[in-house]
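Q: sequence plus predicted model, see below.
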Amino acid sequence: MLFSQLVYRIAARTPRNSLPSCRWILSHRRYGHQPTFRNSNENKKHLDPFSLVGDELSLISMRLRSMVVAEIHLDTMLQVPELASAAGYFFKEGVEGKKLCPTVASLIHDDVLDDADTRRGIGSLSSVMGNKLAILAGDLLISRAFVALASLKHTEVVSLMATALKNLVSGETMQMTATFEQCCSMECYMQKTYNKTAALVSNSCKAVAYLSGQREEVATLAFEYGKNLGLAYQLIDDILDFTGTSASLGKASLTDLRNGIITAPILFAMEEFPQLRAFINSSSDNPANVDVILEYLGKSHGIQRTTELALKHASLAAAAIDSLPETHDVDATNARTALVHITQKIITRNK
């Protein structure tokens, strides 16, 4: 939501007949590229991206809460009051975190698949109300999101968000059905990561460019920003699964490892210690193997290399903003600075 608002500010003030080449971005997609932050805003004053669009975010949050809680309550209270309560579970006042309907719906479904007990520091919906009601609540939120999308009467935007939903399902299916050999592939991991996380961010950023009437070239840069931002975010998230605490994350740590899900830190560690494969393959069946895996991870450069990969994608996201046409509009310039700051903030977050 935050970066979508900032992208909209930029796109709304970007000249439609001016765009530098994005060849620089396309030529730096190989994973071996040395990560550096390259942006023209690095010497400008610090801008807090949240305060910059704070008023808009507050308004959107209130409207989302109204749409989800009030409308669902009115539509379903007489028939299924439990469903109304479930669908509004994460939209209550004081519950921090993502407030986009598709995102919340995907997290609700994710908790069902992962048998998670907590989410954002409170009980997961599935643990509180059961899997069946949680799944139905997620479905209802998705339907509400597309009702809101349809009201925009913009077919390209609806198509983009439908694509993001398709990617999300594909990514979850990949995770559930991949063979062990496929799970040990970095290419498979990055594709799954794009599908499950970055697709929603990238398509959302592209959508706001379309909504502001921008040309395809600007929309493509918005997509590149969102894609690389989403990849960087998930890479750091996978690091925090090993280095964070349950209290700071708002969910259990080591969740992926205990569920047999192989992420970037382990993939890089396996390159240094091939014997890890045997322990990882049976980690979900033998909890004692978790300690062995963590010991090997600590001796490897897995965390460091994952951080470098996240930095690389954060750098590419910043470069996409730098590649937008020049502007002398103060608001657009500030928004660009804030978007670049988000790429740095994602790398340094601890929750």
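A: Good, I have the coordinates.

Q: going forward, measure contacts between C-alpha atoms and count neighbours the same way
A: Will do.

Q: Cys188 and Gln182 touch, don't they?
A: Yes. Using Cα atoms under 8 Å, Cys188 is in contact with Gln182, at 6.3 Å.

Q: tell me which of these two has more neighbours.
A: The neighbour count for Cys188 versus Gln182, taken as other Cα atoms under 10 Å, is higher for Cys188 (17 against 14).

Q: output the contacting helices and strands for the helix or strand hosting the more buried one.
A: Using DSSP states H and E, Cys188 sits within helix 186-193. Applying 3 or more Cα pairs under 8 Å, 6 or more residues apart in numbering; DSSP states H and E, one finds that helix 186-193 contacts helix 155-177, helix 216-243, helix 264-272.

Q: okay, one more to line up with it:
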Amino acid sequence: MATPGISGRGFVRTLKTLRRSTVLQRLHENANSALNVAVSKECDIFPNTDSLTRRLHSSPTSFEPHCCHYYHSCHHHRRHYNQYHIPNKYQRTDSICPSAKPNPWCAVSNQRLLSTTTEHLRDTKTSSLVETDPYKIVASEMKDLAPDICKVLEVDIPNMQHMTQYYFGLGKAFRPMVCLLMAKVCNSHLNMGDTVFESQRNVAMVAEMLHTASLVHDDVIDAADERRGLESLNKKYGQRQSILVGNYILSKATMLLAQIGNPKIISLLSTVVEDIISGEFMQLGSKEDENERFQHYLKKTYKKTASLIANTCKAVAVMSNVEDDLVDAAYEYGRNLGMSFQLVDDVLDFVASKQAMGKPTDADLKLGLANAPVLFAAMEYKELQPMIMRRFAEEGDVEYARAMVEKTDGVRQTKMLAARHSEEAIKKLAEFSPCPARDALARVCRILLGREK
């Protein structure tokens, strides 16, 4: 029976108001502890969890602008990075579907961090996320990873032998760690226990080799003097030898890949090589229009950084023989994690010290690159636009650009975008059965947002 004196519509509005206030309070209480990122009280929080879930499909890097439920398969992986949608910066953000063209680049007051990272993981307690050490879960598989790679790279030319092994064992081995964790998640989902197949471990080795080869070539392109706290190969041995060493590592990686013998895996990881190279070419250019410039930046970021993580996660899922929707979930986890990783790296280029990073900060600006904080700042200060197009080549451009970034909230908006991708990555993990490796992958997303180097 209807309540006397209250219309049906008024009653519904009252219920919605009560639900909105409850969700607002819960999100504000949980956001800081879950993501370790400060949340402004002015942020626009979505009124209910259904709306929240639907808005996740409005990610600035959603691949299909015409449907909220894009189904990614191996047949689409060559075309998806051409379907980024970058809306007009003055557009409203209250729509819930990518086809309505929401605006991820609006003012910070209309931005928000997503809710807790744990609510998307069924049957998983917050305490388990805190206690799970990602590297400890795969310690046995990671123990001899660098030595095994060095064995693959053995050559009877002493100087070349030293150069090919120069960087291995010095870095965090982040990419193989994520790859191995995803392998355990997929295998555990099929009740195969806490195991990693040899072929899956080989994919992790290939991931580290491809990444390292790209670093060697990047240092030549960028004329970098330092890498991982050491003098770069380019600085120490010169461009010619460095290029040859990078090519050698790349060739050995493809040989190891061929030994896996699975045509689908070979195709996936061959695409990574193509993406890395084309991403490097994209980094050498920019776009006049600011919306096209963001699209260009996001596509470049996917190709240079996210493609490797996404496709190696997908490869080990294929090897596990999990269902197609879980293969897609593994890919989407890696893609979102990779995008978040690069966005955080862009932030650190402005806020981290040289000692923490192991390389000079402001590196992107000095190389003429406009990363995410600069692109956000350029929306407010139009005088940055010609500087971006001339790649900060004139005297004082780098200093002025940095000052404008510090004057705006470009760094904060970049952090929020990174948090959004991390949240989406964690959401994909809910499709897998609970296990320690799944908790560890969730914690990787949280650690990533708070990293200092």
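A: Looks like it came in fine. It should be emphasised that the depicted structure is a prediction, and the values quoted were computed from it without experimental measurement.

Q: quick one: TM-score?
A: Aligned and superposed, the two chains score 0.83 in TM-score terms (TM-score structural alignment, normalised by the length of structure 1); 313 aligned residues with a Cα RMSD of 2.1 Å.

Q: and the helix holding Cys188 of structure 1, which stretch of structure 2?
A: Aligned by TM-score structural alignment, helix 186-193 of structure 1 falls on residues 294-301 of structure 2.

Q: quick one: the helices in the stretch 51-200 of structure 1?
A: For the stretch 51-200 of structure 1, the helices defined by DSSP state H, counting those that start in this stretch cover 54-65, 72-76, 81-87, 101-114, 125-129, 131-150, 155-177, 180-183, 186-193, 199-211.

Q: in the first one, what counts as buried?
A: Using 16 or more other Cα atoms under 10 Å as the burial criterion, the residues of helix 54-65 of structure 1 that qualify are Leu57, Ile60, Ser61, Leu64, Arg65.

Q: the first one pairs with which position in structure 2?
A: Superposed on structure 2 with TM-score structural alignment, Leu57 of structure 1 falls opposite Met142.

Q: what sits against that match?
A: Met177 (Cα atoms under 8 Å, 6 or more residues apart in numbering).

Q: and the gap between it and Met182 of structure 2?
A: Met142 of structure 2 sits 14 Å away from Met182 of structure 2 when distances are taken as Cα to Cα, to the nearest Å.

Q: repeat for Leu375 of structure 2
A: Taking Cα to Cα, one finds Leu375 of structure 2 at 33 Å from Met182 of structure 2.

Q: what about these two, which has more around it?
A: Met182 (29 against 23).

Q: wait, what's in contact with that one?
A: Cys313, Val316, Ala317, Ala330, Ala437, Arg438, Leu441.

Q: leaving out the residues flanking it, which one is nearest to the equivalent of Arg277 of structure 1 over in structure 2?
A: With TM-score structural alignment as the criterion, Arg277 of structure 1 lines up with Gln385 in structure 2. Leaving aside its chain neighbours, Gln385 of structure 2 sits nearest to Ala378 (6.2 Å; criterion: Cα to Cα, 6 or more residues apart in numbering).

Q: hang on, isn't that neighbour packed against Met387?
A: No. Counting by Cα under 8 Å, Ala378 of structure 2 does not reach Met387; the two are 9.7 Å apart.

Q: out of these two, which sits in the busier spot?
A: Taking other Cα under 10 Å, Ala378 of structure 2 and Met387 do not tie; Ala378 has more neighbours (23 against 19).

Q: state the distance from the more buried one to Ile388 of structure 2.
A: 9 Å.

Q: swap in Leu181 of structure 2?
A: Separation of Leu181 of structure 2 from Ile388 of structure 2 (Cα to Cα) stands at 39 Å.

Q: please apply the same query to Asp219 of structure 2.
A: From Asp219 of structure 2 over to Ile388 of structure 2 (counting by Cα to Cα), the distance is 22 Å.

Q: ok, now Tyr237 of structure 2?
A: Distance from Tyr237 of structure 2 to Ile388 of structure 2, by Cα to Cα: 32 Å.

Q: neighbour count winner among these two?
A: Each of Tyr237 of structure 2 and Ile388 has its neighbours counted (other Cα under 10 Å); Ile388 has more, 25 against 13.

Q: quick one: residues contacting the more buried one.
A: Ser286, Gly368, Leu369, Ala370.

Q: was I right about the third one contacting Arg293?
A: No. Counting by Cα under 8 Å, Leu369 of structure 2 does not reach Arg293; the two are 11.7 Å apart.

Q: of the two, who's got more company?
A: Leu369 (21 against 18).

Q: for that one, which non-adjacent residue is spatially closest?
A: Ranked by Cα to Cα, 6+ apart and with sequence neighbours excluded, the top spatial neighbour of Leu369 of structure 2 is Arg391, at 6.3 Å.

Q: could you tell me how many residues sit around the one you found?
A: Neighbours of Arg391 of structure 2 using other Cα under 10 Å come to 21.
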